[in-house]
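*Asks:* Only the shape, not the letters, is given here:
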């Protein structure tokens, strides 16, 4: 049994009898599962694909940030430090960190519009 979301087309040229196969532009469940996608009963395939697309956009957007901006995002979202903790580390006020953070988020928002 094939679990493709949509199958491709097979075309036969009437003149020379040549058979060509045009694959579908949609993805297959098998390929998504090979990449580690876990289909739980409450997830819709379209939602999963949209989430993956958003993550790809976010990765590209983060790569466009300079080193300091990337470090701040890493500290806030990956290390889960507070703005006060980062302010203490960098010897600046927490409000300076908040303002930097807001400028970075404004830069990132442009990628999602």
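*Replies:* Right, received. Where do you want to start? Nothing here was measured: the structure is a model prediction, and the numbers come from that model.
*Asks:* CA atoms for contacts and neighbours, from now on please.
*Replies:* OK.
*Asks:* by contact count, what packs against the helix or strand harbouring residue 21?
*Replies:* Under the assignment given by DSSP states H and E, the secondary-structure element containing residue 21 is strand 19-22. Applying 3 or more Cα pairs under 8 Å, 6 or more residues apart in numbering; DSSP states H and E, one finds that strand 19-22 contacts strand 9-12.
*Asks:* take the one below as the second:
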């Protein structure tokens, strides 16, 4: 995986900070890293900070992280993503099917935390 991920367990959620240029396949790898963090910490709320993730300037493809997270998680998991909504597949999060984890994309971390811990 081309991305660098740091994980910190907070009292009510797990925080993941992601850095680097994403490549094809990184979204699924990231989803499984989040799943592994869940197994270690036994928490079901995640804040994933993608503000330092970039794409290849020649690529018009979106970082399909919402789709991959929905494939890996189910309720009661809640995931707040913070980042550039034009880079992330935010439309997938908004149209989540029944039985899928709750995922939302935010530009500001404060709004993400309010939603996540409500």
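*Replies:* Structure's in. What do you need? Being a predicted model, the structure only gives us computed values, none of them experimental.
*Asks:* Need the TM-score between these chains.
*Replies:* Once superposed, the chains reach a TM-score of 0.21 (TM-score structural alignment, normalised by the length of the first structure), with 45 aligned residues with a Cα RMSD of 4.9 Å.
*Asks:* Show me which residues of the strand holding residue 21 of the first structure are buried.
*Replies:* Going by neighbour count (16 or more other Cα atoms under 10 Å), nothing in strand 19-22 of the first structure comes out as buried.
*Asks:* helix or strand right after that strand?
*Replies:* Scanning forward in sequence from strand 19-22 of the first structure by DSSP H and E, the next helix or strand is helix 29-34.
*Asks:* Name the residues of that following helix that come out as buried.
*Replies:* Neighbour-count burial for helix 29-34 of the first structure, counted by 16+ other Cα under 10 Å, picks out residue 29.
*Asks:* Now do the next helix or strand after it: which elements does it pack against?
*Replies:* Proceeding N to C from helix 29-34 of the first structure, the next assigned helix or strand is helix 45-63, under DSSP H and E. Other elements packing on helix 45-63 of the first structure under the criterion 3+ Cα pairs under 8 Å, 6+ apart are helix 94-109.
*Asks:* Pull out the buried residues from the helix it packs on.
*Replies:* Going through helix 94-109 of the first structure with 16+ other Cα under 10 Å, the ones that come out buried are 94, 97, 101, 104, 108.
*Asks:* who's in contact with the fourth one?
*Replies:* Applying Cα atoms under 8 Å, 6 or more residues apart in numbering, we find residue 104 of the first structure in contact with residue 69.
*Asks:* just to revisit the earlier point, now flag whichever of the buried residues of helix 94-109 of the first structure is closest to residue 45 of the first structure.
*Replies:* When these are ranked by distance to residue 45 of the first structure (Cα to Cα), residue 108 comes first, at 26.0 Å.
*Asks:* Return the residues in contact with that closest one.
*Replies:* The neighbours of residue 108 of the first structure, taking Cα under 8 Å, 6+ apart as the test, are 58, 61, 62.
*Asks:* Kindly provide the distance from it to residue 32 of the first structure.
*Replies:* According to Cα to Cα, to the nearest Å, residue 108 of the first structure and residue 32 of the first structure sit 27 Å apart.
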